[in-house]
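**Student:** What follows is a predicted structure for the sequence shown.
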Amino acid sequence: MSLHLSSARGTARRVVLSCDVAGCAVQVEPPPIESWRNDADARVWARDHAAGWTHDPVRRTDYCPAHAAFSVAPAAGAVAPRPTMTARDNAGNPLNRDEYAEQLRKQLAGDRPVTGAPGAVTTAQAAIAARLLDELAGVYHGESIGTLAHEVATLLDRAAVVDGGMARGGEPA
């Protein structure tokens, strides 16, 4: 829950509303009031006094005005926005996972093989990266970014088998 209730002994309780988009540091603290009947009332009061903020009751998340679109249900047939956790645009906003996967696919298609360059990935590193990508593929199963993660994991597995005799899971073949 992004709503934080706090109080010091005998002072008015504070309510701080935080945006639930990963990496967004926006918070708002509506003017304090002396007391509420219960925490649910405090939450309702805070949300009512946070101008431009939206709340998704299903996911129990709150969004600042810049990210309010994440709480709006998509139109019938439209795909809901699926933000990345760490990848950001120049303004610091999360990228759409499907668009990010397409961008990565284009980068992968234009890649050239490295031949004996210093700092090349070892067989063990490739096997570990493949396992991490498989885990990512499981988290985003059915999404384009999950499919891409699985495809790259398969490429790394093939390279590890050819270069170092490693099988899936990092065990010797």
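**Tutor:** Perfect, thanks for sending it. Residues are numbered from 1 along each chain as shown.

**Student:** Only C-alpha atoms from now on, for both contacts and neighbour counts.
**Tutor:** Noted.

**Student:** Number of residues surrounding residue 158?
**Tutor:** Other residues lying near residue 158 total 18 when counted by other Cα atoms under 10 Å.

**Student:** longest single helix anywhere in this protein?
**Tutor:** In the chain, with assignment by DSSP state H, the single longest helix is helix 144-164.

**Student:** Show me what that one is packed against.
**Tutor:** Here helix 144-164 touches helix 97-109, helix 123-139, going by 3 or more Cα pairs under 8 Å, 6 or more residues apart in numbering; DSSP states H and E.

**Student:** and of those helices, who's closest to residue 78?
**Tutor:** With respect to residue 78, and counting by Cα to Cα, the nearest of those is helix 97-109 at 13.2 Å.

**Student:** Report the angle between the closest one and helix 144-164.
**Tutor:** Angle between the axes of helix 97-109 and helix 144-164 is 30 degrees (criterion: axes from the mean of the first three to the mean of the last three Cα atoms, to 10 degrees).

**Student:** Check which residues of helix 97-109 are buried.
**Tutor:** Using 16 or more other Cα atoms under 10 Å as the test for burial, helix 97-109 gives 97, 98, 100, 101.

**Student:** closest to residue 143 among these?
**Tutor:** Residue 143 has its nearest neighbour among these in residue 98, at 7.4 Å by Cα to Cα.

**Student:** Now do the closest one against residue 76, distance only.
**Tutor:** For residue 98, the distance to residue 76 (Cα to Cα, to the nearest Å) stands at 19 Å.

**Student:** Use this one as the comparison:
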Amino acid sequence: MAGCPVQSEPPAIEAWRNDADARTWAREHAPGWTSDPVRQTDYCPGHAASSVASAEQAAPRPTAAVRDSRGNPLNRDEYTERLRETLRADDRPSGRTLTVAQATVAARLLDELAGVYRGEQLGALARELSTLLDERPPGGR
């Protein structure tokens, strides 16, 4: 595989992004290129098969702040499932209301979270909740 893995670089206009965001943008805009998250490398269309990692090589995806009882970070997919269970178990009004500004800020923060975790279950949940906040009047059902 001469010359591979080759890193796909984002254009200069995307340089303001942090490195992970810029690489993600470059990957999404480079037709045929693939990525191996374990090796953190990109592959040209001719060597795309090299980017397929086996299930036992999957890189851990820990949460940034959420910890289990032993202090270890939770896996983001596990955390997402816990959050979804919480939503299903207790989907009733709390008596608290958000102002329009608070709901707007919460929705925008969730949009940002969805962008950071694009393609992951946690990002999908953030997008769903953002949409929910945008559709409902604050405090409304």
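**Tutor:** On my side now, so go ahead. A quick note: this is a predicted structure, and the numbers were derived from the prediction, not measured.

**Student:** Can I get the helices and strands packed on helix 144-164 of the first structure in CSV including distance to residue 82 of the first structure?
**Tutor:** Formatted as CSV, these follow (distance: least, Cα to Cα, whole Å):
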stretch, distance to residue 82 of the first structure
helix 97-109, 6
helix 123-139, 13
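
**Student:** in which helix or strand would I find residue 35 of the second structure?
**Tutor:** Using DSSP states H and E, residue 35 of the second structure maps to strand 34-36.

**Student:** What's residue 69 of the second structure aligned with over in the first structure?
**Tutor:** The equivalent of residue 69 of the second structure in the first structure is residue 90 (alignment by TM-score structural alignment).

**Student:** re the thing from before, looking at the helices and strands packed on helix 144-164 of the first structure, which is closest to residue 151 of the first structure?
**Tutor:** Using Cα to Cα, the nearest of those to residue 151 of the first structure is helix 123-139, at 8.9 Å.

**Student:** Let's check: the centremost residue of the second structure is which one?
**Tutor:** When the second structure is reduced to its mean C-alpha position, the nearest residue by Cα atoms, centre = their mean turns out to be residue 117, at 0.7 Å.

**Student:** Leaving out sequence neighbours, find the closest residue to that residue.
**Tutor:** In space, and not counting its chain neighbours, residue 117 of the second structure is closest to residue 123: 4.5 Å by Cα to Cα, 6 or more residues apart in numbering.

**Student:** What distance do you get for that neighbour to residue 79 of the second structure?
**Tutor:** Distance check for residue 123 of the second structure against residue 79 of the second structure: by Cα to Cα, it reads 12 Å.

**Student:** which residues touch residue 41 of the first structure?
**Tutor:** Contacts for residue 41 of the first structure (Cα atoms under 8 Å, 6 or more residues apart in numbering) come out as none.

**Student:** Can you classify it by secondary structure?
**Tutor:** Secondary structure, DSSP: H, G, I helix; E, B strand; the rest coil: residue 41 of the first structure is helix.

**Student:** Matching it against the second structure, which residue comes up?
**Tutor:** Checking TM-score structural alignment: residue 41 of the first structure goes with nothing.

**Student:** ok, so what distance separates residue 41 of the first structure from residue 151 of the first structure?
**Tutor:** Taken as Cα to Cα, the span from residue 41 of the first structure to residue 151 of the first structure is 49 Å.

**Student:** So residue 95 of the first structure, which state does it fall into?
**Tutor:** Once three-state DSSP is applied, residue 95 of the first structure turns out strand.

**Student:** Spell out which residues sit in contact with it, please.
**Tutor:** For residue 95 of the first structure, the contacting residues are 83, 84, 87, 88, 89, by Cα under 8 Å, 6+ apart.

**Student:** again, but for residue 107 of the first structure
**Tutor:** The contact partners of residue 107 of the first structure, by Cα under 8 Å, 6+ apart, come to none.

**Student:** whereabouts in the first structure does the strand holding residue 35 of the second structure align?
**Tutor:** The aligned range for strand 34-36 of the second structure in the first structure is empty, by TM-score structural alignment.

**Student:** and the match of residue 69 of the second structure, how many neighbours?
**Tutor:** Neighbours of residue 90 of the first structure under the rule other Cα under 10 Å: 6.

**Student:** The one 4 residues further on now?
**Tutor:** Taking other Cα under 10 Å as the criterion, the count of residues near residue 94 of the first structure is 21.

**Student:** I'd guessed it sits against residue 85; true?
**Tutor:** Yes - under the criterion of Cα atoms under 8 Å, residue 94 of the first structure makes contact with residue 85 at 6.9 Å.
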